[in-house]
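No letters, just coordinates:
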């Protein structure tokens, strides 16, 4: 747990996490390369933004603010209604990796985040390809 707590603090806490998530959703909404990923979301991204901020806080070692508000994350179960194959996983990762870079997160810390995001995003796949 201490590594994850350090990760949350190292990136800059809630302020940097909010910047990261906002950049992620801004890129998703603006960039043609992420259009398939964008299509999986509702027109208004504010709820998605809020939930990802809350979830990532605890996921990277900060305060657990998601569960008290929304219950157990049940991450995979909550995403089962959406077709998530290699294309969707790869677009999500590319969008998040770019957000990490755009937010100026240290490359060593960024690499840790990228590895964790890859493992989780790959686990979320519910389509063979």
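Yep, that arrived. Since this is a predicted model, take the numbers as computed values, not measurements.

all contacts plus neighbour counts: C-alpha atoms, from now on.
Will do.

helix/strand/coil for the nearest residue to residue 80 once chain neighbours are set aside?
Once flanking residues are discounted, residue 80 sits nearest to residue 126: 6.9 Å by C-alpha to C-alpha, 6 or more residues apart in numbering. At residue 126, secondary structure determined by DSSP: H, G, I helix; E, B strand; the rest coil is coil.

residue contacts, residue 126?
Residue 126 makes contact with 80, 83, 84, 85, according to C-alpha atoms under 8 Å, 6 or more residues apart in numbering.

By neighbours, which of these wins?
In terms of neighbours by other C-alpha atoms under 10 Å, those top out with residue 84 at 22 neighbours.

number of nearby residues for the nearest residue to that residue once chain neighbours are set aside?
Distances taken as C-alpha to C-alpha, 6+ apart place residue 125 nearest to residue 84, at 4.9 Å, with adjacent residues excluded. Using other C-alpha under 10 Å, residue 125 is surrounded by 20 other residues.

One more to weigh against that first structure:
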């Protein structure tokens, strides 16, 4: 028995417990590489967004932040729950509550994620699914008008 996350249209992939986004991406190393590509894009193209994170002396988002996000993505995409084991429940709105997230920051975050998906060569149904889910989550985190 599988748990569907959304209603399919004609050629849409339907994630299930047997066929998760985590599996489609290629497992832990592939998801960590997506997280790394995300922060590489942020460092290169969205300095205002990068400055909201802990930075290394070279001005890039810290290794710890990158690792935490990789662990979060692994679990969020249907893989092992390493993030929860190490850091507890993500509580996304609470953890981001100290940062004013308006539509401009949301859009900057999404631009970085789209660049990361491009860099990792994600296409097709899994790409469409992730774009939708990342968009929903980024919009959910908005806590400021604009």
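Okay, I see it. In this text the structure is predicted, and so the values were computed from the model without any measurement.

so which helix or strand takes in residue 84 of the second structure?
Residue 84 of the second structure is located in helix 82-87, with elements delineated by DSSP states H and E.

and the residue nearest to residue 80 of the first structure, what pairs with it in the second structure?
Taking TM-score structural alignment, residue 126 of the first structure has residue 143 as its aligned residue in the second structure.

what do you get for residue 59 of the first structure?
Under TM-score structural alignment, residue 59 of the first structure pairs with residue 76 in the second structure.

And its match, how far from residue 86 of the second structure?
14 Å (C-alpha to C-alpha, to the nearest Å).

For these two, work out which one has more neighbours and name it.
Neighbours were counted for residue 76 of the second structure and for residue 86 using other C-alpha under 10 Å; residue 76 has more, 15 against 10.

which ones are touching the more buried one?
No contacts exist for residue 76 of the second structure under C-alpha under 8 Å, 6+ apart.

Switch the contacts of residue 126 of the first structure over to CSV; also include distance to residue 110 of the first structure and secondary structure.
Output for these, formatted as CSV (distance: C-alpha to C-alpha, whole Å; DSSP: H, G, I helix; E, B strand; the rest coil):
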residue, distance to residue 110 of the first structure, secondary structure
80, 28, coil
83, 27, coil
84, 24, coil
85, 24, coil
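
With respect to residue 30 of the first structure, which of those is nearest?
residue 84 (20.6 Å; C-alpha to C-alpha).

could I get the contacts of residue 126 of the first structure as a markdown table with distance to residue 112 of the first structure?
A markdown table is the format used below for the contacts of residue 126 of the first structure (distance: C-alpha to C-alpha, whole Å):
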| residue | distance to residue 112 of the first structure |
| --- | --- |
| 80 | 26 |
| 83 | 27 |
| 84 | 23 |
| 85 | 23 |
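
Looking at the second structure, which of these hold up?
By both residues aligned by TM-score structural alignment, their matches' C-alpha atoms under 8 Å, those still in contact after alignment to the second structure are 80, 83, 84, 85.

Tell me the spacing between the equivalent of the first one over in the second structure and residue 39 of the second structure.
Using TM-score structural alignment to pair residues, one finds that residue 80 of the first structure aligns to residue 97 in the second structure. Counting by C-alpha to C-alpha, the gap between residue 97 of the second structure and residue 39 of the second structure amounts to 20 Å.

Equivalent analysis for residue 130 of the second structure, please.
Distance from residue 130 of the second structure to residue 39 of the second structure, by C-alpha to C-alpha: 17 Å.
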